[in-house]
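Chemist: output the structure for:
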Amino acid sequence: MDMRPNMKVKKKANHERWLVSYADLMTLLLALFVVLYASSTQNKVKIQEEEQSIIHAFHGTPITIQSHSGNSGVLQHQPSPIPKPVEHPAPRPPPHVPQQISRQLQQEMAQLQAMQLRLQSVLQPLIGQKQVTMSAQPLTLTISFSASTLYNSGQATLSPPAKILLTNIAGKLKDLPDQFSMVIQGYTDNQPIATPQFPSNWSLSVERAVSVVTLFVAQGIDGTRLSAQGFGEFAPSASNATADGRAQNRRVVVVIRAPAPSDTANDASGGK
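Modeler: Sure, this is the predicted structure:
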């Protein structure tokens, strides 16, 4: 017979069970914030691809060429010619364009269209004589001057009438926002030139472009918005086999470009 006293074992209460529920709650909150962060983080690669698509749609494929700024000297002769710029039809803009960029594009296109109308009123007599041509893409305005309109044969000094004409044009171009850039391009025919001042068509084409840049700077256009490019004889717009074709190839082109959407976004964000 068991004579031991009947003893009841009393279990100690667990006062820390709330930690389990608390840990579960923290885990769920952590998972929630991870999901929220992942869904709110922008895909930078995708955004860059969209920006490049927009730039290509409105500006066309960039051209890799030799360029000199307005204060540069003569472009030296190169052993291989610069390829002719290839014109590509502007594709449709991407379907999903951020609203801010879309508004900026519309504003820039409207500014270029207004500038085109203002310049047409000045250049219309020369356009009628086929001494000047104008063409436009959504964010690019191109003005092509026959070299005979601006210079004497074989020279890069602007004639007095040309200075008056370009001064009038510069006064209107100053009204464009500072983000708009202007590229001055010089072209020649394939007739060789070898003078003490111009040893090649390269030097003649660049000096003609630089003379326009210099005049624009003198009229108050910021030099940081300007650049000069020389193509020499290697980017003809017509056949050099005829006198009329060679006359068309001797030209100076002013290309006015609106800022790329990526540049606009950087300016709006303070460069961050």
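Chemist: going forward, measure contacts and count neighbours with C-alpha atoms only.
Modeler: Will do.
Chemist: tell me the buried residues in whichever strand or helix holds residue 122?
Modeler: According to DSSP states H and E, residue 122 maps onto helix 99-128. For helix 99-128, the neighbour count (16 or more other CA atoms under 10 Å) marks 101, 105, 108, 109, 111, 112, 113, 115, 116, 119, 123 as buried.
Chemist: ditto for stretch 260-270
Modeler: In stretch 260-270, counting by 16+ other CA under 10 Å, buried: 260, 261, 262, 264, 265.
Chemist: just give me the neighbour total for the closest residue to the first one other than its chain neighbours.
Modeler: Using CA to CA, 6 or more residues apart in numbering and skipping residues adjacent in sequence, the residue nearest residue 260 is residue 55, 5.9 Å away. Other residues within reach of residue 55 by the criterion other CA atoms under 10 Å amount to 19.
Chemist: now the other sequence, so there's something to compare against:
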Amino acid sequence: MASVPKKKAKPQKPENHERWVISYADLLTLLLATFVVLYASSQRDRHKADEVAKSFLQAFQGMPPAITTPTPTGSRGVLQHQDSAVPKPKETPGASKLPKTMAHQLSDSMQTLQALQMKLSALFQPMIEKHQMTVTSAPLTLTIQLDASVLFPSGEADLTPQGTALLKQVAAGFVSLPDGFRIVVQGYTDNQPIATAQFPSNWSLSAERAVTVVALFVASGVQGEQLAAEGFGEFSPVADNSTDAGRAQNRRVVVVVHAPDPAQK
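Modeler: The predicted structure follows:
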């Protein structure tokens, strides 16, 4: 019987030691795509932030702010790009100077109010600690709130000696305010009815108290054109009138100092 010839074994292919190159190339491709997405996202967010900032400035100043374009710089990262010239926006004569003028005026006004707040807070710290007086500020206003009991006898609009001395010290800080600042004195009462020959209502009592404070400020050297008096009676409470403590908080005199509005210049 003839023997069957054995099949020759197929020669094995040599092991490919370069397969890692394919995986490495895939990794580089993914990294490149990731950096492209991150770069595009950062550019988009930066422009959105610029638009948000522009909107805030426009709302605060009442007009569009001057636009400044940053000088482009070349990238040092994975993506290299050619810098291109950015066209400058056309400016009307004097348009770029107005926002700077407004910014300087706002800065000066805010510094004036901050200095006045620090002076009054230090001067009346004992009263502030006793919650008889508060001094608070916003960017363009300073608010001084006083308990009516510190200034007036109950149901009257004549200042006590203590109230007169206190308000003269407050007025001393107002005398140095620049032109354009306005000082509004507001009177408030609780909801307990009053009906006297002098004051037929809480409204008349609150208004007369505000006028009394304004008259003292004028006598102390504050310019009359800077002053105004308002009476609110019982209609703007800050606490519950159903308790003695709440009614005491509602009986108050509020002095609001307004910085000049630069948009009105």
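Chemist: need the TM-score from the superposition.
Modeler: Scored by TM-score structural alignment, normalised by the length of structure 2, the superposition of the two chains gives a TM-score of 0.64; 180 aligned residues with a CA RMSD of 2.2 Å.
Chemist: quick one: contacts of the helix or strand that the helix holding residue 122 of structure 1 is followed by?
Modeler: Using DSSP H and E, the next helix or strand after helix 99-128 of structure 1 towards the C-terminus is strand 132-137. Under the contact criterion CA atoms under 8 Å, 6 or more residues apart in numbering, strand 132-137 of structure 1 has outside partners 58, 59, 90, 123, 126, 127, 141, 142, 143, 144, 145, 146.
Chemist: are any of these buried, and which?
Modeler: The buried subset of the contacts of strand 132-137 of structure 1 - by 16+ other CA under 10 Å - is 58, 59, 123, 141, 142, 143, 144, 145, 146.
Chemist: residue 38 of structure 2 and residue 53 of structure 2, how far apart?
Modeler: 22 Å (CA to CA, to the nearest Å).
Chemist: can you map out the strands along structure 2?
Modeler: Taking DSSP state E as the test, the strands found in structure 2 are 133-138, 141-147, 182-188, 227-231, 252-258.
Chemist: could you check the angle the fourth one makes with strand 182-188?
Modeler: So the one you mean is strand 227-231 of structure 2. The directions of strand 227-231 of structure 2 and strand 182-188 differ by 20 degrees, with axes from the mean of the first three to the mean of the last three CA atoms, to 10 degrees as the criterion.
Chemist: same for strand 227-231 of structure 2, what does it pack against?
Modeler: Counting contacts by 3 or more CA pairs under 8 Å, 6 or more residues apart in numbering; DSSP states H and E, strand 227-231 of structure 2 packs against strand 182-188, helix 202-219.
Chemist: follow-up on the earlier one: and which of the buried residues of stretch 260-270 of structure 1 is nearest residue 197 of structure 1?
Modeler: residue 260 (37.8 Å; CA to CA).
Chemist: what do we get in structure 2 for the closest one?
Modeler: Taking TM-score structural alignment, the alignment pairs residue 260 of structure 1 with residue 261 from structure 2.
Chemist: what number of residues lie near the closest residue to residue 63 of structure 2 other than its chain neighbours?
Modeler: The shortest distance from residue 63 of structure 2 to any non-neighbouring residue, by CA to CA, 6+ apart, is to residue 57 (7.9 Å). The number of residues packed near residue 57 of structure 2 is 15, by other CA under 10 Å.
Chemist: quick one: residue 268 of structure 1 and residue 261 of structure 1, what's the gap?
Modeler: 11 Å.
Chemist: quick one on the thing from earlier: export the strands of structure 2 as TSV, with columns for distance to residue 241 of structure 2.
Modeler: TSV is the format used below for the strands of structure 2 (distance: least, CA to CA, whole Å):
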stretch	distance to residue 241 of structure 2
strand 133-138	19
strand 141-147	15
strand 182-188	13
strand 227-231	18
strand 252-258	13
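Chemist: buried deepest among those, which one?
Modeler: strand 182-188 (a mean of 24; mean count of other CA atoms under 10 Å).
Chemist: tell me which residues are up against that one.
Modeler: By CA under 8 Å, 6+ apart, strand 182-188 of structure 2 touches 206-211, 213-214, 226-237, 250-260.
Chemist: same question, stretch 254-266 of structure 1
Modeler: By CA under 8 Å, 6+ apart, the list of residues contacting stretch 254-266 of structure 1 reads 51, 54-55, 101, 104-105, 108, 112, 139-144, 179-185, 272.
Chemist: repeat that for 7 Å
Modeler: 51, 55, 101, 108, 139-144, 179-185, 272 (CA atoms under 7 Å, 6 or more residues apart in numbering).
Chemist: where's it relative to the chain centroid, distance-wise?
Modeler: 4 Å (CA atoms, centre = their mean, to the nearest Å).
Chemist: how much space separates residue 156 of structure 1 from residue 221 of structure 1?
Modeler: Distance of residue 156 of structure 1 to residue 221 of structure 1, given as CA to CA: 21 Å.
Chemist: again but with residue 195 of structure 1, I slipped
Modeler: Residue 195 of structure 1 is 32 Å from residue 221 of structure 1, by CA to CA.
Chemist: the more surrounded of the two?
Modeler: residue 221 (21 against 9).
Chemist: surely that one meets residue 174?
Modeler: Yes: at 5.9 Å, residue 221 of structure 1 counts as touching residue 174 under the criterion of CA atoms under 7 Å.
Chemist: who's in contact with residue 28 of structure 2?
Modeler: Residue 28 of structure 2 touches nothing, counting by CA under 7 Å, 6+ apart.
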